[in-house]
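Engineer: sequence and computational prediction follow.
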Amino acid sequence: MTADAVQVRRGRKFDQVLDGAREIFLRDGYEGASVDDIARAAGVSKATLYSYFPDKRLLFKEVASAQCQLQAEEAMTTLDLTQPPDRVLRQVARTFLGFIYSDMGQRIFRICVAEADRFPELGREFYQSGPMLMRNALVGYLTQAQARGEVRIDDMDLAADQFAELCKADLWPKLVFGLKQSFTDGEITRVVDGAVDTFMARYGP
C-alpha cells in the first residue's frame, strides 16, 4: 500500500470511518466493539473499513490518537506564551483537566487501561498523541519563562510532570474510583489555584 493511496482514501471516507469507530468504541469499549457495528455506524461496508484498517487495534489507536491530538492542538491555539506563568499555568491546567475529566477523555483512558496487558502500545499511543504534546508544550513555555527570569527550574521535564500531577490532586482519584462523576467549576478552580500556587512556590524566581 502506498502513501499516496492512503492519502486519497483519507479524503473520501477516512473521517467517516473514524466517526463511526469513535461512537462504537465509546459505547461498547474496545473488547465489546464489533467490526460489523463500526461499519454500520460509519455507513460503510466491512470491505471499505478493512481497506483503511486491517485490524481493530489499529483503528482504535487512530481514534484515540486523533481525539487526543485534536484536544492538544486546540489547547495550544488558546495559549498566549508571552504571558507570565501565573496566567499561562492556569490556562494549561484548565485545558488539561477539561480533557481528562471529559466523557471522551475518561472513556479513552479506561479503554487504554483495560487493554494495557494485551496491547501495551495502546497506552503509549494515547500518551504520545495527547498528554506528551501538552507536556512538550509546557516544557517549551517554561524554558521561555526561565529566559525571562520568571521561573527557576533545573529539570524542565520533571517540573512539567509535577505540574500535571498537582492538577490531578483530589479530583482525579475520586473520578477514577467512581466516587464522583463530575465536578463543579469551584472544585476545579480550587485545585487549579492550589496547583499553580504550589508550583510557583517551588519554582518561582
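Structural biologist: It's in.
Engineer: going forward, measure contacts and count neighbours with C-alpha atoms only.
Structural biologist: Noted.
Engineer: which outside residues touch the longest helix seen in the chain?
Structural biologist: In the chain, taking DSSP state H as the definition, the longest helix is helix 56-78. Residues outside helix 56-78 that contact it (Cα atoms under 8 Å, 6 or more residues apart in numbering): 18, 21-22, 25, 30, 35, 53, 92, 95, 99, 108, 122, 125-126, 128-131, 133-134, 137.
Engineer: buried subset of those residues, written for ChimeraX?
Structural biologist: Selecting the buried subset of the contacts of helix 56-78 in ChimeraX, with 16 or more other Cα atoms under 10 Å as the burial test, is done by:
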select :18,21,22,25,30,35,53,92,95,99,108,122,125,126,128,129,130,131,133,134,137
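Engineer: got the angle between whichever strand or helix holds residue 122 and helix 56-78?
Structural biologist: For residue 122, the enclosing helix or strand under DSSP states H and E is helix 120-129. For helix 120-129 against helix 56-78, the angle by axes from the mean of the first three to the mean of the last three Cα atoms, to 10 degrees is 20 degrees.
Engineer: what sits against residue 176?
Structural biologist: With Cα under 8 Å, 6+ apart, residue 176 has no contacts at all.
Engineer: where along the protein do the helices fall?
Structural biologist: Counting by DSSP H, the helices of the chain are 3-9, 15-32, 35-42, 46-52, 56-78, 85-100, 103-114, 120-129, 131-147, 156-167, 171-176, 185-203.
Engineer: check it against this one:
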Amino acid sequence: MRQGLAEKRQAIVRGARRVFGRDGYTRAAIDSIAKEAGVSTRTIYNHFPEGKAQLFRVVVVEGSEEVVRAHVDAIDRRLYKVTDLESDLCDFARAWMRPLYEHGDHFAVVRQLRAEVGHIPQEFLDTWRASGPDRARKVAAARFRELADEGLLDAPDPERAVTHFFWLTGAEISDRTYHGAIRMPDEERDELIASGVRAFLHGYLPR
C-alpha cells in the first residue's frame, strides 16, 4: 500500500475508533466517521467496501492486537526473571493494567461494545475475544504454567489460575474506574493490587 493510501487508512481507523468509542456501534454513522477522520465518505468506502461493519471489525481487531502486544511485553519484562514472586507479581499486575489508560480510545470502544452486547453480532464479539482478551490470557497462562513447573506456584490448571489472578488484582480496579474511563490514584491502585496478589498467593503458593 502506497504511503499516502496507508496514511489515509490510518486516519480513517483513528477517526472510526473515536466515533465508535463515543457513539457505540449502532449509533455510529459513516458521515460522522468521515468528519472525524477528515476524509470523504467515498474515501472510506474505497478503503472499506463493506462500510461500517468492516470498519468496526478492523477497529476492534487492530486495537486488541495493540493491547495484546502491551500485555506480552508486561509478561516478558516482569515474569521471566522472577526473584521475589510477590513483588514481581505486583509489578506484573500494574503493567498489565496500564493499557487501560495508554490505549484509552480502544477501551472506550470496548466499553461501548459491552454496553451494546445485545445489539452487536456474535461474530464481532467472538472476533474481539479471540484477538484480544482470550489471546492475552493464553500467553499469560503459558507463563504461569512455567512458574508452576519451576516450583514457584501450585497451579495444576494454569488457565484457571490466571483467571483468579486477574480477578483478584484487576476486577475492582476495572469496576471502580469504569473500565479505564476515570483514573484511580496510584497509591489506591497499588494497595488493591498488593492485597489481590497476597490473596492469590494464599491459594497458589506450593504447600
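Structural biologist: Received the coordinates, thanks. Because the structure is predicted, anything quoted here is derived from the model rather than measured.
Engineer: where does the TM-score land?
Structural biologist: Scored against TM-score structural alignment, normalised by the length of the first structure, the superposed chains reach a TM-score of 0.81; 197 aligned residues with a Cα RMSD of 2.6 Å.
Engineer: quick one on the thing from earlier: buried set for the longest helix of the first structure?
Structural biologist: Counting neighbours by 16+ other Cα under 10 Å, the buried set in helix 56-78 of the first structure is 56, 59-69, 71-72, 75-76.
Engineer: likewise stretch 180-200 of the first structure?
Structural biologist: Quick answer for stretch 180-200 of the first structure (16+ other Cα under 10 Å): 188, 191, 192, 193, 195, 196, 197, 199, 200.
Engineer: can you check stretch 100-111 of the first structure too?
Structural biologist: 100, 101, 105, 106, 107, 108, 109, 111.
Engineer: now do stretch 33-47 of the second structure
Structural biologist: 33, 34, 36, 37, 39, 41, 44, 47.
Engineer: distance to residue 154 of the second structure added to those, as JSON lines?
Structural biologist: Shown next, in JSON lines, are the buried residues of stretch 33-47 of the second structure (distance: Cα to Cα, whole Å):
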{"residue": "33", "distance to residue 154 of the second structure": "50"}
{"residue": "34", "distance to residue 154 of the second structure": "53"}
{"residue": "36", "distance to residue 154 of the second structure": "51"}
{"residue": "37", "distance to residue 154 of the second structure": "50"}
{"residue": "39", "distance to residue 154 of the second structure": "55"}
{"residue": "41", "distance to residue 154 of the second structure": "56"}
{"residue": "44", "distance to residue 154 of the second structure": "52"}
{"residue": "47", "distance to residue 154 of the second structure": "50"}
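Engineer: between the residues you listed, which sits nearest residue 167 of the second structure?
Structural biologist: Checking those against residue 167 of the second structure with Cα to Cα, the nearest one is residue 33 at 35.2 Å.
Engineer: spatially nearest residue to residue 117 of the second structure (excluding sequence neighbours)?
Structural biologist: residue 125 (7.8 Å; Cα to Cα, 6 or more residues apart in numbering).
Engineer: alignment lookup: that neighbour to the first structure.
Structural biologist: Counting by TM-score structural alignment, residue 125 of the second structure corresponds to residue 123 in the first structure.
Engineer: ok, its match - contacts?
Structural biologist: 112, 113, 116.
Engineer: pull out the buried members of the residues you listed.
Structural biologist: residue 112.
Engineer: and which of the contacts of residue 123 of the first structure is nearest to residue 14 of the first structure?
Structural biologist: Of the contacts of residue 123 of the first structure, the one sitting nearest to residue 14 of the first structure (Cα to Cα) turns out to be residue 112, at 22.5 Å.
Engineer: isn't that closest one up against residue 122?
Structural biologist: Yes. Here residue 112 of the first structure reaches residue 122: they are 6.0 Å apart, a contact under Cα atoms under 8 Å.
Engineer: residue 119 of the first structure: neighbouring residues, count only.
Structural biologist: 13 (other Cα atoms under 10 Å).
Engineer: now check the first structure for the residue matching residue 170 of the second structure.
Structural biologist: Using TM-score structural alignment, residue 170 of the second structure pairs with residue 168 in the first structure.
Engineer: mind listing what its match touches?
Structural biologist: With Cα under 8 Å, 6+ apart, residue 168 of the first structure has these contacts: 97, 191.
Engineer: what do you get for residue 195 of the second structure?
Structural biologist: So residue 195 of the second structure contacts residue 169 (Cα under 8 Å, 6+ apart).
Engineer: nearest residue to the middle of the second structure?
Structural biologist: residue 67 (4.8 Å; Cα atoms, centre = their mean).
Engineer: residue 71 of the first structure matches what in the second structure?
Structural biologist: With TM-score structural alignment as the criterion, residue 71 of the first structure matches residue 67.
Engineer: where's that match relative to residue 33 of the second structure, distance?
Structural biologist: Using Cα to Cα, to the nearest Å, one gets 23 Å for the distance from residue 67 of the second structure to residue 33 of the second structure.
Engineer: and for residue 204 of the second structure?
Structural biologist: 48 Å.
Engineer: what is the burial count for residue 147 of the first structure?
Structural biologist: 11.
Engineer: what do you get for the one 3 residues further on?
Structural biologist: Each residue near residue 150 of the first structure was counted by other Cα under 10 Å, and the total is 18.
Engineer: ok, now which ones touch the equivalent of it over in the second structure?
Structural biologist: Correspondence of residue 150 of the first structure to the second structure, assessed by TM-score structural alignment: residue 152. Going by Cα under 8 Å, 6+ apart, residue 152 of the second structure touches 85, 205, 206.
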